[in-house]
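Asks: I'd like to go over a predicted model; first the sequence, then the structure.
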Amino acid sequence: MSDVFSYESFLGERRREVLERVARAAARAGRDASEVEAIAVSKTVGPEEVLLAKRAGWSAFGENRPQELVRKLEALSGEPDMAGARFDMIGNLQKNKINQVIGRAALIHSVSSAHLAEAISSRCVARGIVADVLLEVNVSGEATKSGLSPDEARTGAEGIAALPGIRVLGLMTMAPARDADAARRTFSGLRELAAELRGRTGLALPTLSCGMSDDFEVAVEEGSTLIRLGRCVFDQGYALSR
């Protein structure tokens, strides 16, 4: 029991530290910290740790794999302390896993192609539901990353947004690892692309999902509204930089 209490205390203290850093980064950019939401990426922990994180103040969680999303939702479905929690799908989504995600994930961050958007659309229509989604854009151009190219986003966003059964709320990207300058260019590029798409399409695109444990402060400075934090939330051995 003492170990559980100690870990929950760590989760609460780390959350306070993260939110303080978010507030300072937002202030540096002339933003209000209330514009930024942090989600706890729970892909490496079990339902027990998610429950402790919810008790420590986290209310939004992110999963990379559809089967883990389903497992955690089922395991935690009877927990009163999980009331008000939401789970997002943040990882690559294969077409044969769509039915596991729609109707369960509050937001799908990783719509990486028009074909995937069309598949999500058709399955949502068949079930009479609407899925909130983000378009994943490979702003950095790295071959190892998935997503629409910026040009594909420019030419395809309006058509994707017109599909029935989905609601495009914004854009998502991932930055190169361990390169602060490249991360800043990537995040500012996403912000600029979103502004361009708003002008081209009339879409509001209020959500920019970018920034993870190693670079979330830079992301906030560059306009992120949704940061995805895993290691810095759950790993007691992870030391926040800066």
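Replies: Yes, it's here.

Asks: Could you use CA atoms for every contact and neighbour count after this?
Replies: Fine.

Asks: quick one, longest helix in this protein?
Replies: For the chain, the helix reaching the highest residue count under DSSP state H is reported as helix 2-28.

Asks: now the helices: where do they sit in this structure?
Replies: For the chain, applying DSSP H gives helices covering 2-28, 47-55, 66-76, 98-101, 114-127, 150-161, 180-201, 216-221, 231-234.

Asks: and for the fourth one, what are the contacting residues?
Replies: Pointing back at helix 98-101 there. 66-67, 69-70, 89, 119-120, 123 (C-alpha atoms under 8 Å, 6 or more residues apart in numbering).

Asks: Just the buried subset of those residues, please.
Replies: For these, burial is judged from neighbour counts taken by 16 or more other C-alpha atoms under 10 Å, and it is met by 66, 69-70, 89, 120, 123.

Asks: Kindly reformat those as CSV containing distance to residue 114.
Replies: Rendered in CSV, the data for these read as follows (distance: C-alpha to C-alpha, whole Å):
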residue, distance to residue 114
66, 20
69, 23
70, 25
89, 18
120, 10
123, 14
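
Asks: you'd agree residue 232 is up against residue 213?
Replies: Yes - judged on C-alpha atoms under 8 Å, residue 232 makes contact with residue 213 at a distance of 5.5 Å.

Asks: Neighbours of residue 129, how many?
Replies: Applying the criterion other C-alpha atoms under 10 Å, we find 14 residues in the vicinity of residue 129.

Asks: Next one for the comparison:
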Amino acid sequence: MSLISDNLQAVLSDIRRTELQYGRPASSVRLLAVSKTFGTDAIIEAARCGQRAFGENYLQEALDKIAFLKQSVPEFTLEWHFIGPIQSNKTKPIAEHFDWVHSVDREKIAHRLSEQRPPDYPDLNICLQVNISGEDSKSGVSPDDVLVLAERISGLPKIRLRGLMAVPAPVTDFVAQREAFQRLHALQNQLIARGISLDTLSMGMSSDIHAAIAEGSTMVRIGTGIFGSRNYAK
């Protein structure tokens, strides 16, 4: 077996063990393979092992990969997730080429995605990115503003608000990791109580995956744990 195959199996086994450990339903957590900076060969290798959902941060890099893979491996129906910051002048290609967007944090972005989603495409799944740790350097809507934003965009056509996403401040303490994810889960529950139907918590990466699953994550975003170390110089 290849390194990517071995890594995928190890990550999936870890997810299933953690689900069991914290009383989560089996297979309630999806794996999003974060393929930014990795080439199409790596994505094809992961797809051949059964992985279908891939996350990308950089738009042009992602568009090149999507176009190439559609032609090169049409037998694989891949699901593309945009997880990076969104510039308002880049929403059209995102609306046209992705299945999910995890990083919506402004009403303007949601409206543009709604207007620019092709009418014959299924609704675009979106998550609101929440700056759960209040970091100046991080994108995301303030926790205090999530409800208003969700209410304003939840009825827009051609997009479907699925849930919340966060990248908390990095900490190594497991209890502190859980506290950040617990706050995001509580926000989701507040929105559900207000009648906004949500089913997704996109939270947890390689360094905090166990805390995220313990606090209700339904989708974890793993890159280096599957593909190895990144070379950003490329």
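Replies: Received it, and whenever you're ready, just let me know what you need. Predicted model, so just to flag it, every value in this text is computed and none were measured.

Asks: Quick TM-score on the pair, please.
Replies: Comparison of the two superposed chains (TM-score structural alignment, normalised by the length of the second structure) gives a TM-score of 0.91, and 227 aligned residues with a C-alpha RMSD of 1.7 Å.

Asks: Relative to residue 16 of the second structure, how far out is residue 10 of the second structure?
Replies: Counting by C-alpha to C-alpha, to the nearest Å, the gap from residue 10 of the second structure to residue 16 of the second structure is 10 Å.

Asks: And those two? Which one has more around it.
Replies: Looking at residue 10 of the second structure and residue 16 with other C-alpha under 10 Å, you find the greater number of neighbours at residue 16, namely 17 against 13.

Asks: got a list of what the more buried one touches?
Replies: With C-alpha under 8 Å, 6+ apart as the criterion, the residues that contact residue 16 of the second structure are 26-27.

Asks: what does residue 149 of the first structure give?
Replies: Contact partners of residue 149 of the first structure, counting by C-alpha under 8 Å, 6+ apart, are 137-139, 141.

Asks: Let's see that with 10 Å instead.
Replies: Contact analysis of residue 149 of the first structure by C-alpha atoms under 10 Å, 6 or more residues apart in numbering lists 112-113, 136-141, 155.

Asks: which position in the second structure aligns with residue 189 of the first structure?
Replies: Under the alignment by TM-score structural alignment, residue 189 of the first structure pairs with residue 183 in the second structure.

Asks: Would you confirm that its match contacts residue 215?
Replies: Yes - with contacts counted by C-alpha atoms under 10 Å, residue 183 of the second structure reaches residue 215, the gap being 9.2 Å.

Asks: Looking at those two, which is more packed in?
Replies: In this view residue 183 of the second structure and residue 215 are compared by other C-alpha under 10 Å, and residue 215 has more residues nearby, 23 against 15.

Asks: What lines up with the more buried one in the first structure?
Replies: With TM-score structural alignment as the criterion, the equivalent of residue 215 of the second structure in the first structure is residue 222.

Asks: one step back: overlap of the contact sets of residue 10 and residue 16 of the second structure?
Replies: Once C-alpha under 10 Å, 6+ apart is applied, it turns out that residue 10 of the second structure and residue 16 contact no residue in common.

Asks: List only buried entries from the contacts of residue 149 of the first structure.
Replies: Among the contacts of residue 149 of the first structure, the ones that count as buried by 16+ other C-alpha under 10 Å are 112-113, 136-141.

Asks: Which one of the residues you listed is nearest to residue 55 of the first structure?
Replies: If you rank these by distance to residue 55 of the first structure using C-alpha to C-alpha, residue 136 comes first, at 30.9 Å.

Asks: any idea how far residue 184 of the first structure is from that closest one?
Replies: When residue 136 of the first structure is compared with residue 184 of the first structure (using C-alpha to C-alpha), they lie 17 Å apart.

Asks: try residue 34 of the first structure
Replies: 21 Å.

Asks: Comparing the two, which residue is more hemmed in?
Replies: Between residue 34 of the first structure and residue 184, residue 184 has the larger neighbour count (other C-alpha under 10 Å), namely 21 against 10.

Asks: what about the residue nearest to that one when sequence neighbours are not counted, how many neighbours?
Replies: Taking C-alpha to C-alpha, 6 or more residues apart in numbering as the measure, residue 184 of the first structure lies nearest to residue 218, with 6.2 Å between them; neighbours along the chain are not counted. Under the neighbour criterion other C-alpha under 10 Å, residue 218 of the first structure is assigned a count of 24.

Asks: give me the number of residues near the residue in the first structure that residue 86 of the second structure lines up against?
Replies: Using TM-score structural alignment, the equivalent of residue 86 of the second structure in the first structure is residue 93. As a burial measure, the neighbour count of residue 93 of the first structure was computed by other C-alpha under 10 Å and equals 20.

Asks: Count the residues that sit near the aligned partner of residue 161 of the second structure in the first structure.
Replies: When the two structures are superposed using TM-score structural alignment, residue 161 of the second structure falls opposite residue 168 in the first structure. Neighbourhood size, residue 168 of the first structure [other C-alpha under 10 Å]: 26.

Asks: now residue 91 of the first structure
Replies: Going by other C-alpha under 10 Å, the residues that sit close to residue 91 of the first structure add up to 16.

Asks: what do you get for residue 126 of the first structure?
Replies: Each residue near residue 126 of the first structure was counted by other C-alpha under 10 Å, and the total is 10.

Asks: For it, give me its contacts.
Replies: Applying C-alpha under 10 Å, 6+ apart to residue 126 of the first structure gives the contacts 120, 165.

Asks: for residue 126 of the second structure, same thing?
Replies: So, once contact is read as C-alpha under 10 Å, 6+ apart, residue 126 of the second structure ends up touching 81-82, 99-104, 110, 113, 159-165, 200.
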